[in-house]
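> Build me a structure from this.
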Amino acid sequence: MEVVEEDSKDLQQQSKALDKLTDHVEDRQLNSLRVQEAMASIAASAEADWNAMKMREKELAAVKINPADVDIIANELELDKKVAERTLREHKGDAVAAIRFLLR
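Here you go, the predicted structure:
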């Protein structure tokens, strides 16, 4: 009887050890799945941001501006012409609004 009892205890210990091992592997698989889902979500978000930025740049490029306004803003406020042009485009070509924005 004593041998059978020892074998039974040994089998129980082995079973518990195996359960712990399989639980650990399952947890790692779930964590890996979560990481993959998070990475996919981040990639989709980054792509959406990129597309939104491209659309915004297209909208700004379509705004008609007066080159003389760019020169005046750049010279009077001592700015780079690219900054003056961008600000003017962001304010839909309104030189007064662009200057007010830059002076804030």
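
> from here on, contacts and neighbour counts on C-alpha atoms
Fine.

> ok, how many other residues are close to the nearest residue to Glu90 once chain neighbours are set aside?
Once flanking residues are discounted, Glu90 sits nearest to Leu60: 6.5 Å by Cα to Cα, 6 or more residues apart in numbering. Neighbour count for Leu60, taken as other Cα atoms under 10 Å: 18.

> Ok, Ser32 next?
Neighbours of Ser32 using other Cα under 10 Å come to 12.

> To compare against the first, here's the next sequence to fold:
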Amino acid sequence: MAACADGELELNAEENCHGRSTDKPRKHDSGAADLEKVTDYAEEKEISASNLESAMSVIGDKRTLEQSAKQEREKELAKVTIKKEDVELIMTEMEISRSTAERSLREHLGNVVEALVSLTE
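You can find the predicted model right below:
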């Protein structure tokens, strides 16, 4: 038993000098309740063959569109004329491969300054 600041003896070990409970928070008690909350919202759905086929076709269509857009972009970039000296300059200054230097120049329509700035960012 311990003495309180006002001289009274503390009779109950769970109460402090001001009559408040000193229960420590229990760290692991809330875990089970939280887990139940999570599992209450999870619903298992059965995937049917038709749903799977439609999902796969949507994914396939999206990939096809992305690939065609990428091919179009590559065709547009191939049309841009670049100077060999500019490619060499970027390769030596940035210490990058020829293909990366050419790509950067083509993306910036042959502008060396813009290509260099984009490579440093």
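
> For the alignment partner in the second structure of the residue nearest to Glu90 of the first structure, which residues are in contact?
Taking TM-score structural alignment, the alignment pairs Leu60 of the first structure with Leu77 from the second structure. Listed by Cα atoms under 8 Å, 6 or more residues apart in numbering, the contact set of Leu77 of the second structure reads 103, 106-107.

> tell me which element Leu77 of the second structure falls in.
helix 49-79 (DSSP states H and E).

> And that helix, what's buried?
Leu77 (16 or more other Cα atoms under 10 Å).

> elements contacting the next helix-or-strand element following that helix?
The first helix or strand that comes after helix 49-79 of the second structure along the chain, using DSSP H and E, is helix 84-94. The contact analysis (3 or more Cα pairs under 8 Å, 6 or more residues apart in numbering; DSSP states H and E) places helix 84-94 of the second structure against helix 98-107, helix 112-120.

> and Ala95 of the first structure, what pairs with it in the second structure?
By TM-score structural alignment, Ala95 of the first structure lines up with Val112 in the second structure.

> ok, now how distant is that match from Arg103 of the second structure?
12 Å (Cα to Cα, to the nearest Å).

> Which residues are in contact with the residue nearest to Lys64 of the first structure when sequence neighbours are not counted?
Among residues not flanking Lys64 of the first structure along the chain, Gly93 sits closest, at 6.4 Å (Cα to Cα, 6+ apart). Gly93 of the first structure makes contact with 63-66, according to Cα under 8 Å, 6+ apart.

> do the same with Leu119 of the second structure
Leu119 of the second structure makes contacts with 94, 104, as judged by Cα under 8 Å, 6+ apart.

> separation between it and Val113 of the second structure?
10 Å.

> Isn't the match of Ala95 of the first structure up against Asp86?
Yes. Under the criterion of Cα atoms under 8 Å, Val112 of the second structure makes contact with Asp86 at 6.5 Å.

> counterpart of Glu78 of the first structure in the second structure?
In the second structure, Glu78 of the first structure lands on Glu95 (TM-score structural alignment).

> what does Ala43 of the first structure give?
For Ala43 of the first structure, the aligned position in the second structure is Gly60, judged by TM-score structural alignment.

> From Ala49 of the second structure, how far off is that match?
In terms of Cα to Cα, Gly60 of the second structure sits 16 Å off from Ala49 of the second structure.

> Ok, Leu35 of the second structure next?
32 Å.

> try Leu77 of the second structure
42 Å.
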